[in-house]
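*Asks:* Predicted structure and sequence below. I'll ask about it afterward.
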Amino acid sequence: MEEEYIKLILGLKLKQIRTDKNLSLFGLSKLSGLSKSYLNEIEKGKKYPKPDKIAILAEKLDVPYDQMVSLKLDKNLAPIGEILKSKILKEIPLEIFGIKESTLIEIVANAPTKVNAFISTIIEIAQHYNFSRENFYLASVRSLQEANNNYFEDLENSVLKFAKAYQIDLNQTITSKELEEILIEEYGYTINQNELNKHESLSDLRSIFVPKKKTLLLANTIDEAQKTFIYAKELAYNYLELKDRLFTFSWIKFDNFDQVLNNFYASYFAGALILPRTTISNQLSTIFEKDRFDEKLFLKMMHTFNASPESFYQRITNILPKDFNIHNLFFLRFTHEAKSNKFHLKKELHLSHQHSPHANETNEFYCRRWASLGVLKDIENSNKTHEFAMQISHYPDDKMKYLVFSSATKDPFKDNHYRSISIGLLINKQLERKVNFLEDTSIKTLDVGVTCQRCAIKDCEARQSPPVWLNKAMENQKIETVVTELHKKFS
């Protein structure tokens, strides 16, 4: 075991033995002749005493020396030992949230039985829902986004410095050609667009970077927007000096959390470069100032940039919190196969911690009244390359309304597959101050739920399943009411 963990285990054991004997740190200090501050450092795992000091503590606490130095913990502390041995705490990116590992261990040590039960519950849930290391890392990145309102000032400034250094005009549409030139001339890249498509098993990959020879292999099926984004990400890795990185897009393998985090940083940089903040902010202001929603102007803004709808919507989630003080929003990406009744939520982000909408992993039917699903059915039944919809979604159970923008496109890598991207803005006083067209009567308002199995909306024409979970909850409520009445009657 690592030295720091050996220190922690001794500290945990000393604290447990001391508290079992009803001794304060001050009391143990008087008993052993060792200073209170020194004992405190031992218990926190910051210092490991010399053998003679351990011998003094063992004698005064009336425990065998071997028990003191043994790495074996009793049943109350055993779960903590398992956590330390597994090195799971090394997997958790505590530092990005400003949490010290020692602080977390101290919390665990203060209530080992309860925390062990909690940890065991989390592990059981994770196993039940097939919660992988990948899921955990991605959830950590989402938490980082939420903690920063999905806006990273240092990355925004890096984009401006990069544009100035390489004389890129952010007021003009950025093309793959000008970014490719920088990759080749400045960073010594070789671009190959023939090799990747020779391998059938790599059909889902858009690019592979081979670092030894700085060769970027590109799929010849990607469009101009996708190529531009890939080039922008590669520039980000180099300009930001992100050494620990992923080498495929979409990524299939990672070794540590830093690779996942740096992938996010590079993607953010790419989005900020291709979709400049000032331009989008000004155009959104124009749209928000109108009394009626101008769909043509909104779509024109979307297609102004050399970017996919997904990149455009994600970029909006960076800009709205910073420039409009609109923090209560969500982002969803769904996928759907033609002629199937399944809709898969592949990505979500919530900046407000609101209850709805959210992913559900129990094979329930997502509400068919969502704009996200509506545009997927529309594009499946049309010959269009892009479907757009906007609605006000009202969640009666949560008493919340969202202004939802949603776009659907064909999946460029899978035949008969589609994807939709949506952002929802919570309708509150702040949104009412910023968006003038909320009273536009042409915007349809729909009552929605999360899943059919939990939805109380009556006579829903789109319902795919009875509200079985809701009915069960109501039945339990009835039972609880009768039990309460019986308690009153016989008390």
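*Replies:* That came through, no problem. Remember, it's a predicted structure, so these values are computed and weren't measured experimentally.

*Asks:* Could you use CA atoms for every contact and neighbour count after this?
*Replies:* Will do.

*Asks:* wait, Val69 sits on Leu10?
*Replies:* Yes - counting by CA atoms under 8 Å, Val69 touches Leu10, with 6.7 Å between them.

*Asks:* Quick check on those two: which one has the bigger neighbour count.
*Replies:* Using other CA atoms under 10 Å, the more surrounded residue of Val69 and Leu10 is Leu10, with 26 against 18.

*Asks:* Secondary structure element holding the more buried one?
*Replies:* Leu10 belongs to helix 3-20 when assigned by DSSP states H and E.

*Asks:* contacts for that helix?
*Replies:* Contacts to helix 3-20, defined as CA atoms under 8 Å, 6 or more residues apart in numbering, come from residues 24-25, 28, 42-48, 61, 68-69, 71, 73, 77, 81, 84, 109.

*Asks:* Select from those every entry located in helices.
*Replies:* Members of those lying in helices (criterion: DSSP state H): Leu25, Leu28, Ile42, Glu43, Leu61, Met68, Val69, Gly81, Leu84, Ala109.

*Asks:* And the residues you listed, which two are furthest apart?
*Replies:* Greatest spacing in these, by CA to CA: Leu28 and Leu84 (26.6 Å).

*Asks:* Which one of the ones in helices among the contacts of helix 3-20 is nearest to Ser250?
*Replies:* Leu84 (33.2 Å).

*Asks:* Arg142 belongs to a helix, doesn't it?
*Replies:* Yes - applying DSSP: H, G, I helix; E, B strand; the rest coil, one finds Arg142 inside a helix.

*Asks:* can you tell me how far it sits from Phe97?
*Replies:* Taking CA to CA, to the nearest Å as the measure, Arg142 and Phe97 are separated by 12 Å.

*Asks:* Counting neighbours, go ahead and name the busier of these two.
*Replies:* Counted by other CA under 10 Å, Arg142 and Phe97 do not tie: Arg142 has more neighbours, with 19 against 11.

*Asks:* Kindly indicate the member of the ones in helices among the contacts of helix 3-20 with the most neighbours.
*Replies:* Neighbour-wise, the ones in helices among the contacts of helix 3-20 (other CA under 10 Å) top out at Glu43, 23 neighbours.

*Asks:* Relative to Ile479, how far out is that one?
*Replies:* From Glu43 to Ile479 the distance is 50 Å (CA to CA).

*Asks:* Skipping adjacent residues, who's closest to Pro49 in space?
*Replies:* Leaving aside its sequence neighbours, Pro49 sits nearest to Ile42 (CA to CA, 6 or more residues apart in numbering; 7.3 Å).

*Asks:* In addition, the following structure is provided for comparison:
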Amino acid sequence: MAEEYIRLIFGLKIKQIRTEKDLSLFGLSKLCGLSKSYLNEIEKGKKYPKTDKIIKLAETLDVPYDSLVSLKLDKNLAPIGEILQSGILDEIPLELFGIQQSDLIDIIANAPSKVNAFISTVIEIAQHYNMSREGFYLASLRSYQEAHNNFFKDFEDKAIKFANSYQLNLDGKITSVELEEILKEEYGYTINNEGIPEEDELDNLRSVFVPSTKTLLLSNRVDEAQKTFIYAKELGYQYLEIKERPYTFSWIRYDNFEEVLHNFYASYFAGALIIPRNHLKKHLKELFVLNKFSEKAFHKVMKLYNASPESFYQRLTNILPKDFGMQNVFFLRFTHKLGVEKFNLVKELHITHQQQPHANEVNEHYCRRWMAIKTLQRTANNDLEYAFDIQISDYTDTDQQYLVFTSATKDPFRKDYYRSIGIGFLISSALEKKIGFVKDAKIPKEQVGVTCESCSIMDCEVRVAPPKRLLAKKKHKKTAALVQEIVKKYS
């Protein structure tokens, strides 16, 4: 990046000075004797002129030579320099989003002031919301998943190929014993079920992989489904020949975007292996033809697989958009500590961007009428191992309705902690044709908001904060109307 950075900074400086002097490329070309096309290449960071040409440019633009070749940027260009020098463009594989780095640099070169304003805004927002490096990486990953409707055929095919190679039955429950044998025999793993000390700081750790000895340490609190997923994920790393990866699960930190991306690849492979696509499709079709919702039938499908509720719900976000055309889907995961009023939205996915709700980073209170929170509260208050519920959420401020499924469980790794996972489908005439029980009158319907601070529902019995954002909006609207009356009176 060093040479490219030097060329780009020089080009940005030339363009900035030329623009400030109201000179066109053609005009500068006439004054300095360099061709218009050559100057264009310089400004885009594609060419770096020789010393004699830099001297000529400095004289023509009436700026010191040393200032022109210095990498120091004034305040107008400094944020661009920061993002280029940080190497963030190298860390995130832009090609995943169909963007070439050279194209992005062209955009920066062509509109530096606009890009500068955008970058400054992004930096300020990130600081305001305390967005961490990992948070930025995870947001980028989420955009990548959403851009592909969270379906990756390559990993689906590789999971099938792997299963066929090792004679794993894709019509039945794959067990941890089967996968452990492959890890040991084929990849030389040593499994240690007692290797993680019971320390408070390690309470959320499920596994640690030691690459030098191929030792996999497991928490003694993982259940059969969790163990199966961990093994399947390790097989994903090995079978996909992934080298750069996190060595802990759950992750402690990500050093670069490659680790985030590769962790996702291995997780996707694991999900495709444990919950085979064609098998799940068949049973979902049988579930969706029912005219009345059956919790028993829903859980019968879930229990076909040796997978946690979260793995099952996440797998639905792969299959439903691709194989059932349900693209208006959201997935949410909440955590909650008993006795604390806060509910943390720790994971979300929106296959298309229009769905409510999205994570809120300003400490506002999520709507307590959401099924995800009601089920979580019920689980925590009654110390349940598992709870499930379904409702139609009617978003009062958008006129959108969602069919929402939620499961909540006790967190086996942290005392007094609980978590819920939920999936919601935007109700439309198209969805009603695909899911027979959408019109089931026994499914409760609830008016909901997004956060208490922005909710217009009057006399809400579970409101935990006043609608300050809504009140501020109404005040601004009234102020604008009064100003308009004043202007009209004196016009």
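*Replies:* Structure received. Model, not experiment: these values are computed from the prediction.

*Asks:* Superposed, what's their TM-score?
*Replies:* Overlay of the two chains. TM-score (TM-score structural alignment, normalised by the length of structure 1): 0.95; 491 aligned residues with a CA RMSD of 2.0 Å.

*Asks:* mean distance, stretch 5-16 of structure 2 to its aligned residues in structure 1?
*Replies:* Stretch 5-16 of structure 2, aligned to structure 1 and superposed, deviates on average by 1.3 Å (mean CA distance after the TM-score superposition for structure 1).

*Asks:* residues of the helix holding Leu10 of structure 1 that come out buried?
*Replies:* Using 16 or more other CA atoms under 10 Å as the test for burial, helix 3-20 of structure 1 gives 5-18.

*Asks:* Please tell me how far that helix is from the chain's geometric centre.
*Replies:* Offset of helix 3-20 of structure 1 from its chain centre (CA atoms, centre = their mean, to the nearest Å): 35 Å.

*Asks:* check which helix or strand covers the spatially closest residue to Asn306 of structure 1 that is not a sequence neighbour.
*Replies:* Among residues not flanking Asn306 of structure 1 along the chain, Ala225 sits closest, at 5.1 Å (CA to CA, 6+ apart). In the assignment (DSSP H and E), Ala225 of structure 1 maps to helix 224-239.

*Asks:* so that helix corresponds to what in structure 2?
*Replies:* Using TM-score structural alignment, the residues of structure 2 aligned to helix 224-239 of structure 1 are 224-239.

*Asks:* mean per-residue distance, the matching stretch to structure 1?
*Replies:* By mean CA distance after the TM-score superposition for structure 1, the fitted stretch 224-239 of structure 2 averages 0.5 Å away from its aligned residues in structure 1.

*Asks:* which residues are contacting that stretch?
*Replies:* Here stretch 224-239 of structure 2 has contacts from 162, 174-176, 179-180, 183, 187, 207, 243, 262, 265-267, 269-271, 273-274, 306-308, using CA under 8 Å, 6+ apart.

*Asks:* circling back to that earlier point, going by distance to Asn157 of structure 1, which of the ones in helices among the contacts of helix 3-20 of structure 1 wins?
*Replies:* Leu84 (39.6 Å).

*Asks:* Distance of the closest one relative to Lys489 of structure 1?
*Replies:* Applying CA to CA to Leu84 of structure 1 and Lys489 of structure 1 gives a distance of 53 Å.

*Asks:* Likewise for Ala456 of structure 1?
*Replies:* The value you get for Ala456 of structure 1 to Lys489 of structure 1, if CA to CA is used, is 32 Å.

*Asks:* Burial check on the closest residue in space to Glu134 of structure 2 that isn't next to it in sequence, number of neighbours?
*Replies:* Closest residue to Glu134 of structure 2 apart from its sequence neighbours, by CA to CA, 6+ apart: Tyr254 at 6.1 Å. For Tyr254 of structure 2, the count of nearby residues is 18 (other CA under 10 Å).

*Asks:* Tyr254 of structure 2 reaches Phe136, doesn't it?
*Replies:* No - here Tyr254 of structure 2 lies out of contact with Phe136, judged by CA under 8 Å, at a distance of 10.7 Å.

*Asks:* From Ala359 of structure 1, how far off is the residue nearest in space to the middle of structure 1?
*Replies:* Central residue of structure 1 (CA atoms, centre = their mean): Arg142, 2.1 Å from the mean position. Distance from Arg142 of structure 1 to Ala359 of structure 1, counting by CA to CA: 14 Å.

*Asks:* cool, and His353 of structure 1?
*Replies:* Following CA to CA, the distance that separates His353 of structure 1 from Ala359 of structure 1 is 13 Å.

*Asks:* related to what we said a few turns ago, quick one: which of the buried residues of helix 3-20 of structure 1 is nearest to Leu57 of structure 1?
*Replies:* The shortest approach to Leu57 of structure 1 among the buried residues of helix 3-20 of structure 1 belongs to Leu14, at 8.6 Å (CA to CA).

*Asks:* Identify the residue of structure 2 aligned to the closest one.
*Replies:* In structure 2, Leu14 of structure 1 lines up with Ile14, judged by TM-score structural alignment.

*Asks:* what about Ser308 of structure 1, how many neighbours?
*Replies:* The number of residues near Ser308 of structure 1, taken as other CA under 10 Å, comes to 17.

*Asks:* which residues touch it?
*Replies:* Ser308 of structure 1 touches Ala225, Gln226, counting by CA under 8 Å, 6+ apart.

*Asks:* quick one, strands of the stretch 301-450 of structure 2?
*Replies:* 329-337, 343-350, 386-395, 400-410, 417-426, 445-448 (DSSP state E, counting those that start in this stretch).

*Asks:* Please report how far the match of Leu14 of structure 1 lies from Lys114 of structure 2.
*Replies:* The gap separating Ile14 of structure 2 from Lys114 of structure 2 is 17 Å, by CA to CA.

*Asks:* just to revisit the earlier point, who's more crowded, His353 and Ala359 of structure 1?
*Replies:* Under the neighbour definition other CA under 10 Å, His353 of structure 1 and Ala359 were set side by side, and Ala359 has more, 16 against 12.
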